[in-house]
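*Asks:* please find the sequence and the predicted model below.
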Amino acid sequence: MDAYSIVLQARQSDRINAKEIIDHLCDYFIELHGDRLSGDDQAVVGGVGLVEDQAITIIGIQKGENLFDNMERNFGMARPAGYRKAQRLMRQAEKFNRPILTLINTAGADATPESENAGIGEAIAGSLKLMAQLTVPTLAIILGEGGSGGAIAFALSDEVWMLEKSIYSILSPEGFASILWKDSSLAPQAAEIMKLTAEDLLDLKVIDRIIQESAHTKKQLLEYLSVEIIKKFSSLKQISVQDRIIKRYDRFRKF
């Protein structure tokens, strides 16, 4: 598939989502709400799950499954309250020594004047700073779109995985084409040079692993992901805290 075809696949509404992974992975899950400051952002789903007798914190950016749900969840574009809710849950995970799984599918953070006034830039920066300092094992998985700072605020992790037909980029191909060539219709050409596909980013060592989708039904993919997530957290726990932090720092300093 060419890069723009993958972009279109990544945007499909029927892609595997954070709530489906949570339901399949966890024997029990308690969703937690609110940032204890301004409100509860429905674009961010987070809480504590029990996975094979191990408590883990899961934070996901959730798009809607229909128009009404998308409006409730702001089409997966988190507002400042969403990032501050995620920070609250990460601090809680750090306090109780729980691994953190983040699940990402967003075109980008909410870019409205209201979010700007509420400090969206500071909220994203705060999430990045916090994730860089975490001592618990962390894993981020990009499920569909991984757009700009809205995505990387959830992805400064020990490892970053991408689904085969997902994307991860500084902005959309349409935005790139509009800025560079003043013509958003050139998005397919922009996608080819942006290096935003999973294969491109694995070659560039921006991500650590590609999860193949083509050979799996959704149910099989959920089962496979659950097994691999459990295995990865088990292996990350075997690495000392100091070594994990140094490795994470070195990895992100490279790009």
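*Replies:* Happy to help now that I have it.

*Asks:* C-alpha only now, for contacts and for neighbours.
*Replies:* Will do.

*Asks:* check contacts around residue 48.
*Replies:* Counting by CA atoms under 8 Å, 6 or more residues apart in numbering, residue 48 makes contact with 29-32, 55-58.

*Asks:* now for the longest strand seen in the chain, which elements pack on it?
*Replies:* The longest strand of the chain (DSSP state E) is strand 138-147. Applying 3 or more CA pairs under 8 Å, 6 or more residues apart in numbering; DSSP states H and E, we find strand 138-147 packed against helix 3-10, strand 100-106, strand 159-163, strand 167-169.

*Asks:* adding another structure so you can compare the two:
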Amino acid sequence: MEYLEFEAPIKELQEQYNKACAIGVDSDVDVTQTCKQIEKKLASTKKEIYKNLTAWQRVQLSRHPNRPYTLDYIKAICGETFLELHGDRNVADDKAMVGGLGKIGEQSFMIIGQQKGYNTKTRQYRNFGMANPEGYRKALRLMKSAEKFDVPVVTFIDTPGAYPGLEAEERGQGEAIARNIIEMTRLKVPVIVVVIGEGASGGALGIGVGDKVMMLENSWYSVISPENCSSILWRSWDHKEQAAEALKLTATDAKKLKVIDSIIKEPLGGAHSNREEMFTTLKKVIIESHEELKNLSPKELVEKRMEKYSSMGVFKG
């Protein structure tokens, strides 16, 4: 188990607990009471730390190496029913963007999301979750196919941003994202969006327009990452914590600003601390969201979606 810097007190108590339990197993000494006391202290310390997380600490949790990624959720929620579909029918098959058909409960969905890697080799293979234009065009192709066959769409956002390389710009990165945004506003099927980790810039928006937009408790959603914001404003990454606070990028901030519709609670310690609980929670939320949307006509879906995004940022003086 990997611990973040602010989780040091939890790590220390966990090690004490493990040692105490090991002594009890290896000797005749009764350490039951000691273990219970440490366990109680560990539980209260966890509650105290995770109850008062700063914006930067939530960013760190969203990047935790053990945090579930898009394919983890798909495999857990859909099981063997998921069929991955490949290619944009134009340039290539972008490994940073995955998508395909799968069943959640008794309902078929077109599921699309950014995928990061688990180690150095797979991170390079997945381009660190940063999609090229062909990734966004693949996503759009799948969404249009879903519309054709009246299949609802679910997207999982987890990206540090769209790939910023020269070749991506040459192939029309900005146009591909802009095209996705306009096409998603008028899709005639329900669209459910979940930010499961990082939701940065246009890379997130390229698959982020939906009837229901939700964030996991320890995910973030912003126009720029805290590090890049800090480097622009202060010419250094040293102010990333300050930038994270100023950007209002947490799920709570996004909910207050009406950028998202709801927050999905994570297990204590983050999604990685109890994966099965997180998978079960997300599956339930997706099914409930679809129940709310499935009886709306295509016209109603598009009108409500357009109205929702048109009203963002509007205020009365």
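*Replies:* Here it is on my side, so go on. Bear in mind the structure is a predicted one, so any value in this text is a computation, not a measurement.

*Asks:* Throw the helices and strands packed on strand 138-147 of the first structure into TSV and include distance to residue 123 of the first structure and mean neighbour count, thanks.
*Replies:* Below are those laid out as TSV (distance: least, CA to CA, whole Å; neighbours: other CA atoms under 10 Å):
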stretch	distance to residue 123 of the first structure	mean neighbour count
helix 3-10	26	19
strand 100-106	16	27
strand 159-163	21	22
strand 167-169	20	28
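
*Asks:* can I get those in CSV including distance to residue 180 of the first structure?
*Replies:* What follows is these, written out as CSV (distance: least, CA to CA, whole Å):
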stretch, distance to residue 180 of the first structure
helix 3-10, 17
strand 100-106, 23
strand 159-163, 27
strand 167-169, 15
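
*Asks:* out of the ones you listed, nearest to residue 235 of the first structure?
*Replies:* strand 159-163 (11.5 Å; CA to CA).

*Asks:* how big is the offset of that closest one relative to the second structure?
*Replies:* Once the two are superposed, strand 159-163 of the first structure sits an average of 0.7 Å from its aligned residues in the second structure (mean CA distance after the TM-score superposition for the first structure).

*Asks:* and that strand, which stretch of the second structure?
*Replies:* Aligned by TM-score structural alignment, strand 159-163 of the first structure falls on residues 212-216 of the second structure.

*Asks:* how much space between the residue nearest the centre of the second structure and residue 145 of the second structure?
*Replies:* For the second structure, residue 196 is the residue whose C-alpha lies nearest the centre (CA atoms, centre = their mean; 1.6 Å). According to CA to CA, to the nearest Å, residue 196 of the second structure stands 24 Å off from residue 145 of the second structure.

*Asks:* got it, and residue 232 of the second structure?
*Replies:* Looking at residue 232 of the second structure against residue 145 of the second structure, where the rule is CA to CA, the gap reads 40 Å.

*Asks:* the lengthiest helix in the first structure vs strand 138-147, what angle?
*Replies:* Secondary structure assigned by DSSP state H gives helix 218-237 as the longest helix of the first structure. Relative orientation of helix 218-237 of the first structure versus strand 138-147 (axes from the mean of the first three to the mean of the last three CA atoms, to 10 degrees): 130 degrees.

*Asks:* which residues of the second structure does helix 218-237 of the first structure align to?
*Replies:* Going by TM-score structural alignment: helix 218-237 of the first structure matches residues 275-294.

*Asks:* for residue 27 of the first structure, grab the count of nearby residues.
*Replies:* Residue 27 of the first structure is flanked by 13 other residues according to other CA atoms under 10 Å.

*Asks:* picking that back up, what about the match of helix 218-237 of the first structure, distance to the chain center?
*Replies:* What separates the centre of stretch 275-294 of the second structure from the centre of its chain is 14 Å, taken as CA atoms, centre = their mean, to the nearest Å.

*Asks:* ok, residues contacting that stretch?
*Replies:* Contacting residues not belonging to stretch 275-294 of the second structure are listed as 68, 73, 76-77, 104-105, 190, 192, 212, 264, 266-267, 271, 301 [CA under 8 Å, 6+ apart].

*Asks:* over to stretch 61-76 of the second structure?
*Replies:* With CA under 8 Å, 6+ apart, stretch 61-76 of the second structure has contacts from 2, 4, 82, 111, 113-116, 118, 156, 158, 196-198, 218-220, 270-272, 275, 279.

*Asks:* how about the helices in the stretch 1-150 of the second structure?
*Replies:* 8-26, 32-51, 55-62, 70-78, 120-125, 133-148 (DSSP state H, counting those that start in this stretch).

*Asks:* ok, for residue 111 of the second structure, nearest residue in space, not its chain neighbours?
*Replies:* Closest residue to residue 111 of the second structure in three dimensions, ignoring its sequence neighbours and counting by CA to CA, 6 or more residues apart in numbering: residue 154, at 4.8 Å.

*Asks:* aligned against the first structure, show me the partner of residue 203 of the second structure.
*Replies:* Mapped onto the first structure by TM-score structural alignment, residue 203 of the second structure lines up with residue 150.

*Asks:* hang on, the earlier thing: wait, the residue nearest to the centre of the second structure touches residue 158, no?
*Replies:* Yes: using CA atoms under 8 Å, residue 196 of the second structure is in contact with residue 158, at 5.8 Å.

*Asks:* and stretch 117-132 of the second structure, which stretch of the first structure?
*Replies:* Matched against the first structure by TM-score structural alignment, stretch 117-132 of the second structure falls on residues 64-79.

*Asks:* and that stretch, what's buried?
*Replies:* Across stretch 64-79 of the first structure, burial judged by 16 or more other CA atoms under 10 Å covers 64, 70, 73-79.

*Asks:* list the contacts of it.
*Replies:* Residues from elsewhere that reach stretch 64-79 of the first structure, judged by CA under 8 Å, 6+ apart: 13-14, 41-44, 61-63, 105-110, 115, 120, 150.

*Asks:* and for the residue nearest to residue 13 of the second structure when sequence neighbours are not counted, the neighbour number?
*Replies:* Once flanking residues are discounted, residue 13 of the second structure sits nearest to residue 42: 6.0 Å by CA to CA, 6+ apart. Counted with other CA under 10 Å, the neighbours of residue 42 of the second structure add up to 20.
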